[in-house]
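Asks: Pasting the sequence and the predicted coordinates here, then a few questions.
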Amino acid sequence: MVSQMDNITAQMEATTLQTEDSPKSTISDLKSNNPLWWRIHVFTYDLRHYRERPDSLDRLETIVDISYLSTPYFNESEVTRLKSTLLSTGKTLEETIEQTLHERLNRRLKKRQESNDYRVCAAHDLAPIFEKAFDLDHKQLARDVEFLKLVDENGLDGGEAWTGLATKPICGPKAQPGKKRRNNNRKKTRQPN
């Protein structure tokens, strides 16, 4: 049990050494590269929706890096750039991933002892890290009609045509509100038309 945790920590530390001397990017720098910013959005979307979308699952299943930042989403230089990106917390993305996953895995040690299943869940463990780091709203992303259309048509190659997420909530269908309960103690009155 502890040796598996030590192995994961060692793998994360090995990748940290590769990016320590890299120039630091900011979120603004990433946003200025439209194809990269597009793939970041597709990546975070895939982390949440791989169960419903076979194309998302296919892309995620090819990832081999423990940080999940790798091909097919990002090339080697982009991975280095992403890992060294300074976040609003003052930490790099790589430090944030490492710290958050380490905390989550430690919490799981007791829960998963019987099953020996220490796997990271893409939707519950990884997606929130990247959504917070890149300031993305997963609900808005899942309802943005233009984004979803480009993902359907072009997959990771839709970045050139993409103009960004809708700034107004003119996204896809929202949940329908339920019936409102009325307070039976109040007198019911009709408003004139």
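Replies: Received, thanks. Numbers count the residues shown, from 1 in each chain.

Asks: Going by C-alpha atoms from here, please, whenever you check contacts or count neighbours.
Replies: Will do.

Asks: can you give me the helices in this protein?
Replies: 2-19, 27-31, 34-49, 54-60, 76-83, 93-111, 127-133, 138-143, 145-154 (DSSP state H).

Asks: okay, now the one to match up with it:
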Amino acid sequence: MTEILPIKSKMPNANKMNLAMGQAPASTSPKLTTSSINTDPVLGYKIRVLVLDFLKEAKNPDAQQRINSITEANYISGPYFDQEQAKQVREATVNVDLPINLTAPTQVNYEGGENEDSDLRVRIIGLTVEKAIKTVMNGFLDKRRASGDARPCGPHDLDPIYAALFGVRLSELQSDNFLSRLRRSGV
């Protein structure tokens, strides 16, 4: 019988323990959900700032400057998120029902009745945030690309979607604690 010798490595003890317990090493972060982002002190705050900026863009020069500096089509990028945070948000799994109905019978993921003209409830639970947005905005983004600007209008198109996906309530954005943190810390 062959004896198996232990392999010595420079792996940190925490990672050895995780591997022994069948868990991923600490360097890989667990997959987030839209609900867990809502409760995350950093990512949840940044999502709220983005949603507030969508609402206040026309009246607030700071919000307008932040929104206008974004080049990513879905607005999930700097100045709101660093690259790793943006990736985490885009790849988060949707675990809430989105209360948005669409009228396009060409939607890929829909629940429609026999009447093709009826409102269609989009099924996005289990999709990533990025795929959910594409599903909800299907067709619309193609028209925007044809116009030369591939970004949807944040205040009109994405604000209600992000608020619903991440569970952001208007009362949270109007709270003194949130607004004073934004004035004090920025994004």
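Replies: Thanks, I have it. Source: prediction; values computed, not measured.

Asks: just to revisit the earlier point, out of the helices of structure 1, which one sits most buried?
Replies: helix 34-49 (a mean of 22; mean count of other CA atoms under 10 Å).

Asks: Which elements pack onto that helix?
Replies: If you count contacts as 3 or more CA pairs under 8 Å, 6 or more residues apart in numbering; DSSP states H and E, helix 34-49 of structure 1 packs onto helix 27-31, helix 54-60, helix 127-133, helix 138-143.

Asks: Tabulate the helices of structure 1 (JSON lines), appending distance to Ser70 of structure 1.
Replies: JSON lines is the format used below for the helices of structure 1 (distance: least, CA to CA, whole Å):
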{"stretch": "helix 2-19", "distance to Ser70 of structure 1": "12"}
{"stretch": "helix 27-31", "distance to Ser70 of structure 1": "16"}
{"stretch": "helix 34-49", "distance to Ser70 of structure 1": "10"}
{"stretch": "helix 54-60", "distance to Ser70 of structure 1": "10"}
{"stretch": "helix 76-83", "distance to Ser70 of structure 1": "6"}
{"stretch": "helix 93-111", "distance to Ser70 of structure 1": "13"}
{"stretch": "helix 127-133", "distance to Ser70 of structure 1": "14"}
{"stretch": "helix 138-143", "distance to Ser70 of structure 1": "21"}
{"stretch": "helix 145-154", "distance to Ser70 of structure 1": "19"}
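
Asks: For Ile66 of structure 1, which of those helices is the nearest?
Replies: helix 2-19 (7.0 Å; CA to CA).

Asks: Now distance to Tyr73 of structure 1 too, for the helices and strands packed on helix 34-49 of structure 1, in CSV please.
Replies: Shown next, in CSV, are the helices and strands packed on helix 34-49 of structure 1 (distance: least, CA to CA, whole Å):
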stretch, distance to Tyr73 of structure 1
helix 27-31, 14
helix 54-60, 8
helix 127-133, 14
helix 138-143, 17
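
Asks: wait, which of the ones you listed is closest to Asn154 of structure 1?
Replies: Nearest to Asn154 of structure 1, of all these, is helix 54-60, at 10.9 Å by CA to CA.

Asks: Please check which part of structure 2 that closest one corresponds to in the alignment.
Replies: Mapped onto structure 2 using TM-score structural alignment, helix 54-60 of structure 1 covers residues 61-67.
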